[in-house]
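1. Sequence below, structure please.
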Amino acid sequence: MNKVELIELIAVGADIPDTVAKLALESIVYRIVEAVSANEVVQIGGLGSFLQVSRSARVGRNPSTGLSVQIPAMKSVGFRASSAFKRQVNHS
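-> This next block holds a predicted model:
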C-alpha cells in the first residue's frame, strides 16, 4: 500500500473528502517526525511506538573492496509494534 492508497482508505473509512484525509495523514506524519526528532516516544494504541534509537560509532567493511571504514555514531528511528498489532499479524 502506498500513500495515495492509504489516503483513499482513510477518506472512505471516515467518510471525508480525499483532500481532508490527505491533510490529516500529512499532519500525523509531520507530528510523529517532529516528536521523534525531539527524542520523544510516540505511542499509538493498537499500533505501536515510534522512538529515537542511538547507534554507536563502529568499524564497518566495504563489501566490494574489503577495506575497513569508520561508521560514525548516528540516530535512527525504531518502531515497536503493540501486542495487539502482533496478534493480528500472527492470526492472518
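
2. hey, let's count contacts and neighbours off CA atoms from now on
-> Will do.

3. hey, where'd the helices end up in this structure?
-> 3-14, 18-37, 83-90 (DSSP state H).

4. Columns distance to residue 68 and mean neighbour count on top of those helices, output as CSV?
-> Converted to CSV, the helices of the chain look like this (distance: least, CA to CA, whole Å; neighbours: other CA atoms under 10 Å):
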stretch, distance to residue 68, mean neighbour count
helix 3-14, 39, 14
helix 18-37, 30, 15
helix 83-90, 38, 12
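
5. Now the second one, please; I'll put the structures next to each other:
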Amino acid sequence: MADKSLNKTELVAKIAASTGQSQATVDAVLGGLFDALAESVGSGTKVSIPGWLSVERTSRAARTGRNPQTGATIQIPAGHSVKVSAGSKLKAAAK
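-> This is a model prediction of the structure:
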C-alpha cells in the first residue's frame, strides 16, 4: 500500500499549479466530473477514459449470508456496486 495520500484539496492545488488555472476553477471542474460519473454510473452507463480508467455499475445476485455475531442465516438482497478498472497509462505510472 502507498504510505502517502493526496486529498481533494491537495489535488486541486496541484492541478491548479500545473495548469495555471485558479483553484476555484479546478474545484468546479472536478465537482462536475464527479457529478457526471455519479449520474452515469447510477443510470447504468459505463464511463471510459481510454488509457486511464473505466467506471461501471455491476450487479450482485441475492445470496445467503451468515450473521457473524449470532451465526444465524440471513438473506442478502440483490444489489449494485461500482467497478473501477485502471487503464494502461495508469498501470504504467504505478510501476
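
6. can you put the helices of structure 1 in a markdown table and add distance to residue 63 of structure 1?
-> Output for the helices of structure 1, formatted as a markdown table (distance: least, CA to CA, whole Å):
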| stretch | distance to residue 63 of structure 1 |
| --- | --- |
| helix 3-14 | 34 |
| helix 18-37 | 31 |
| helix 83-90 | 35 |
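
7. so which of those helices comes closest to residue 77 of structure 1?
-> Residue 77 of structure 1 sits nearest to helix 18-37 of all the helices of structure 1, at 7.6 Å, using CA to CA.

8. Just give me the mean distance for the closest one relative to structure 2.
-> Aligned to structure 2 and superposed, helix 18-37 of structure 1 gives a mean residue distance of 0.5 Å (mean CA distance after the TM-score superposition for structure 1).

9. what does that helix correspond to over in structure 2?
-> Matched against structure 2 by TM-score structural alignment, helix 18-37 of structure 1 falls on residues 23-42.

10. and of the helices of structure 1, who's closest to residue 47 of structure 1?
-> helix 83-90 (5.7 Å).

11. what residue is smack in the middle of structure 2?
-> Residue closest to the average C-alpha location in structure 2 (CA atoms, centre = their mean): residue 84, at 5.9 Å.

12. Show me what it lines up with in structure 1.
-> Taking TM-score structural alignment, residue 84 of structure 2 has residue 79 as its aligned residue in structure 1.
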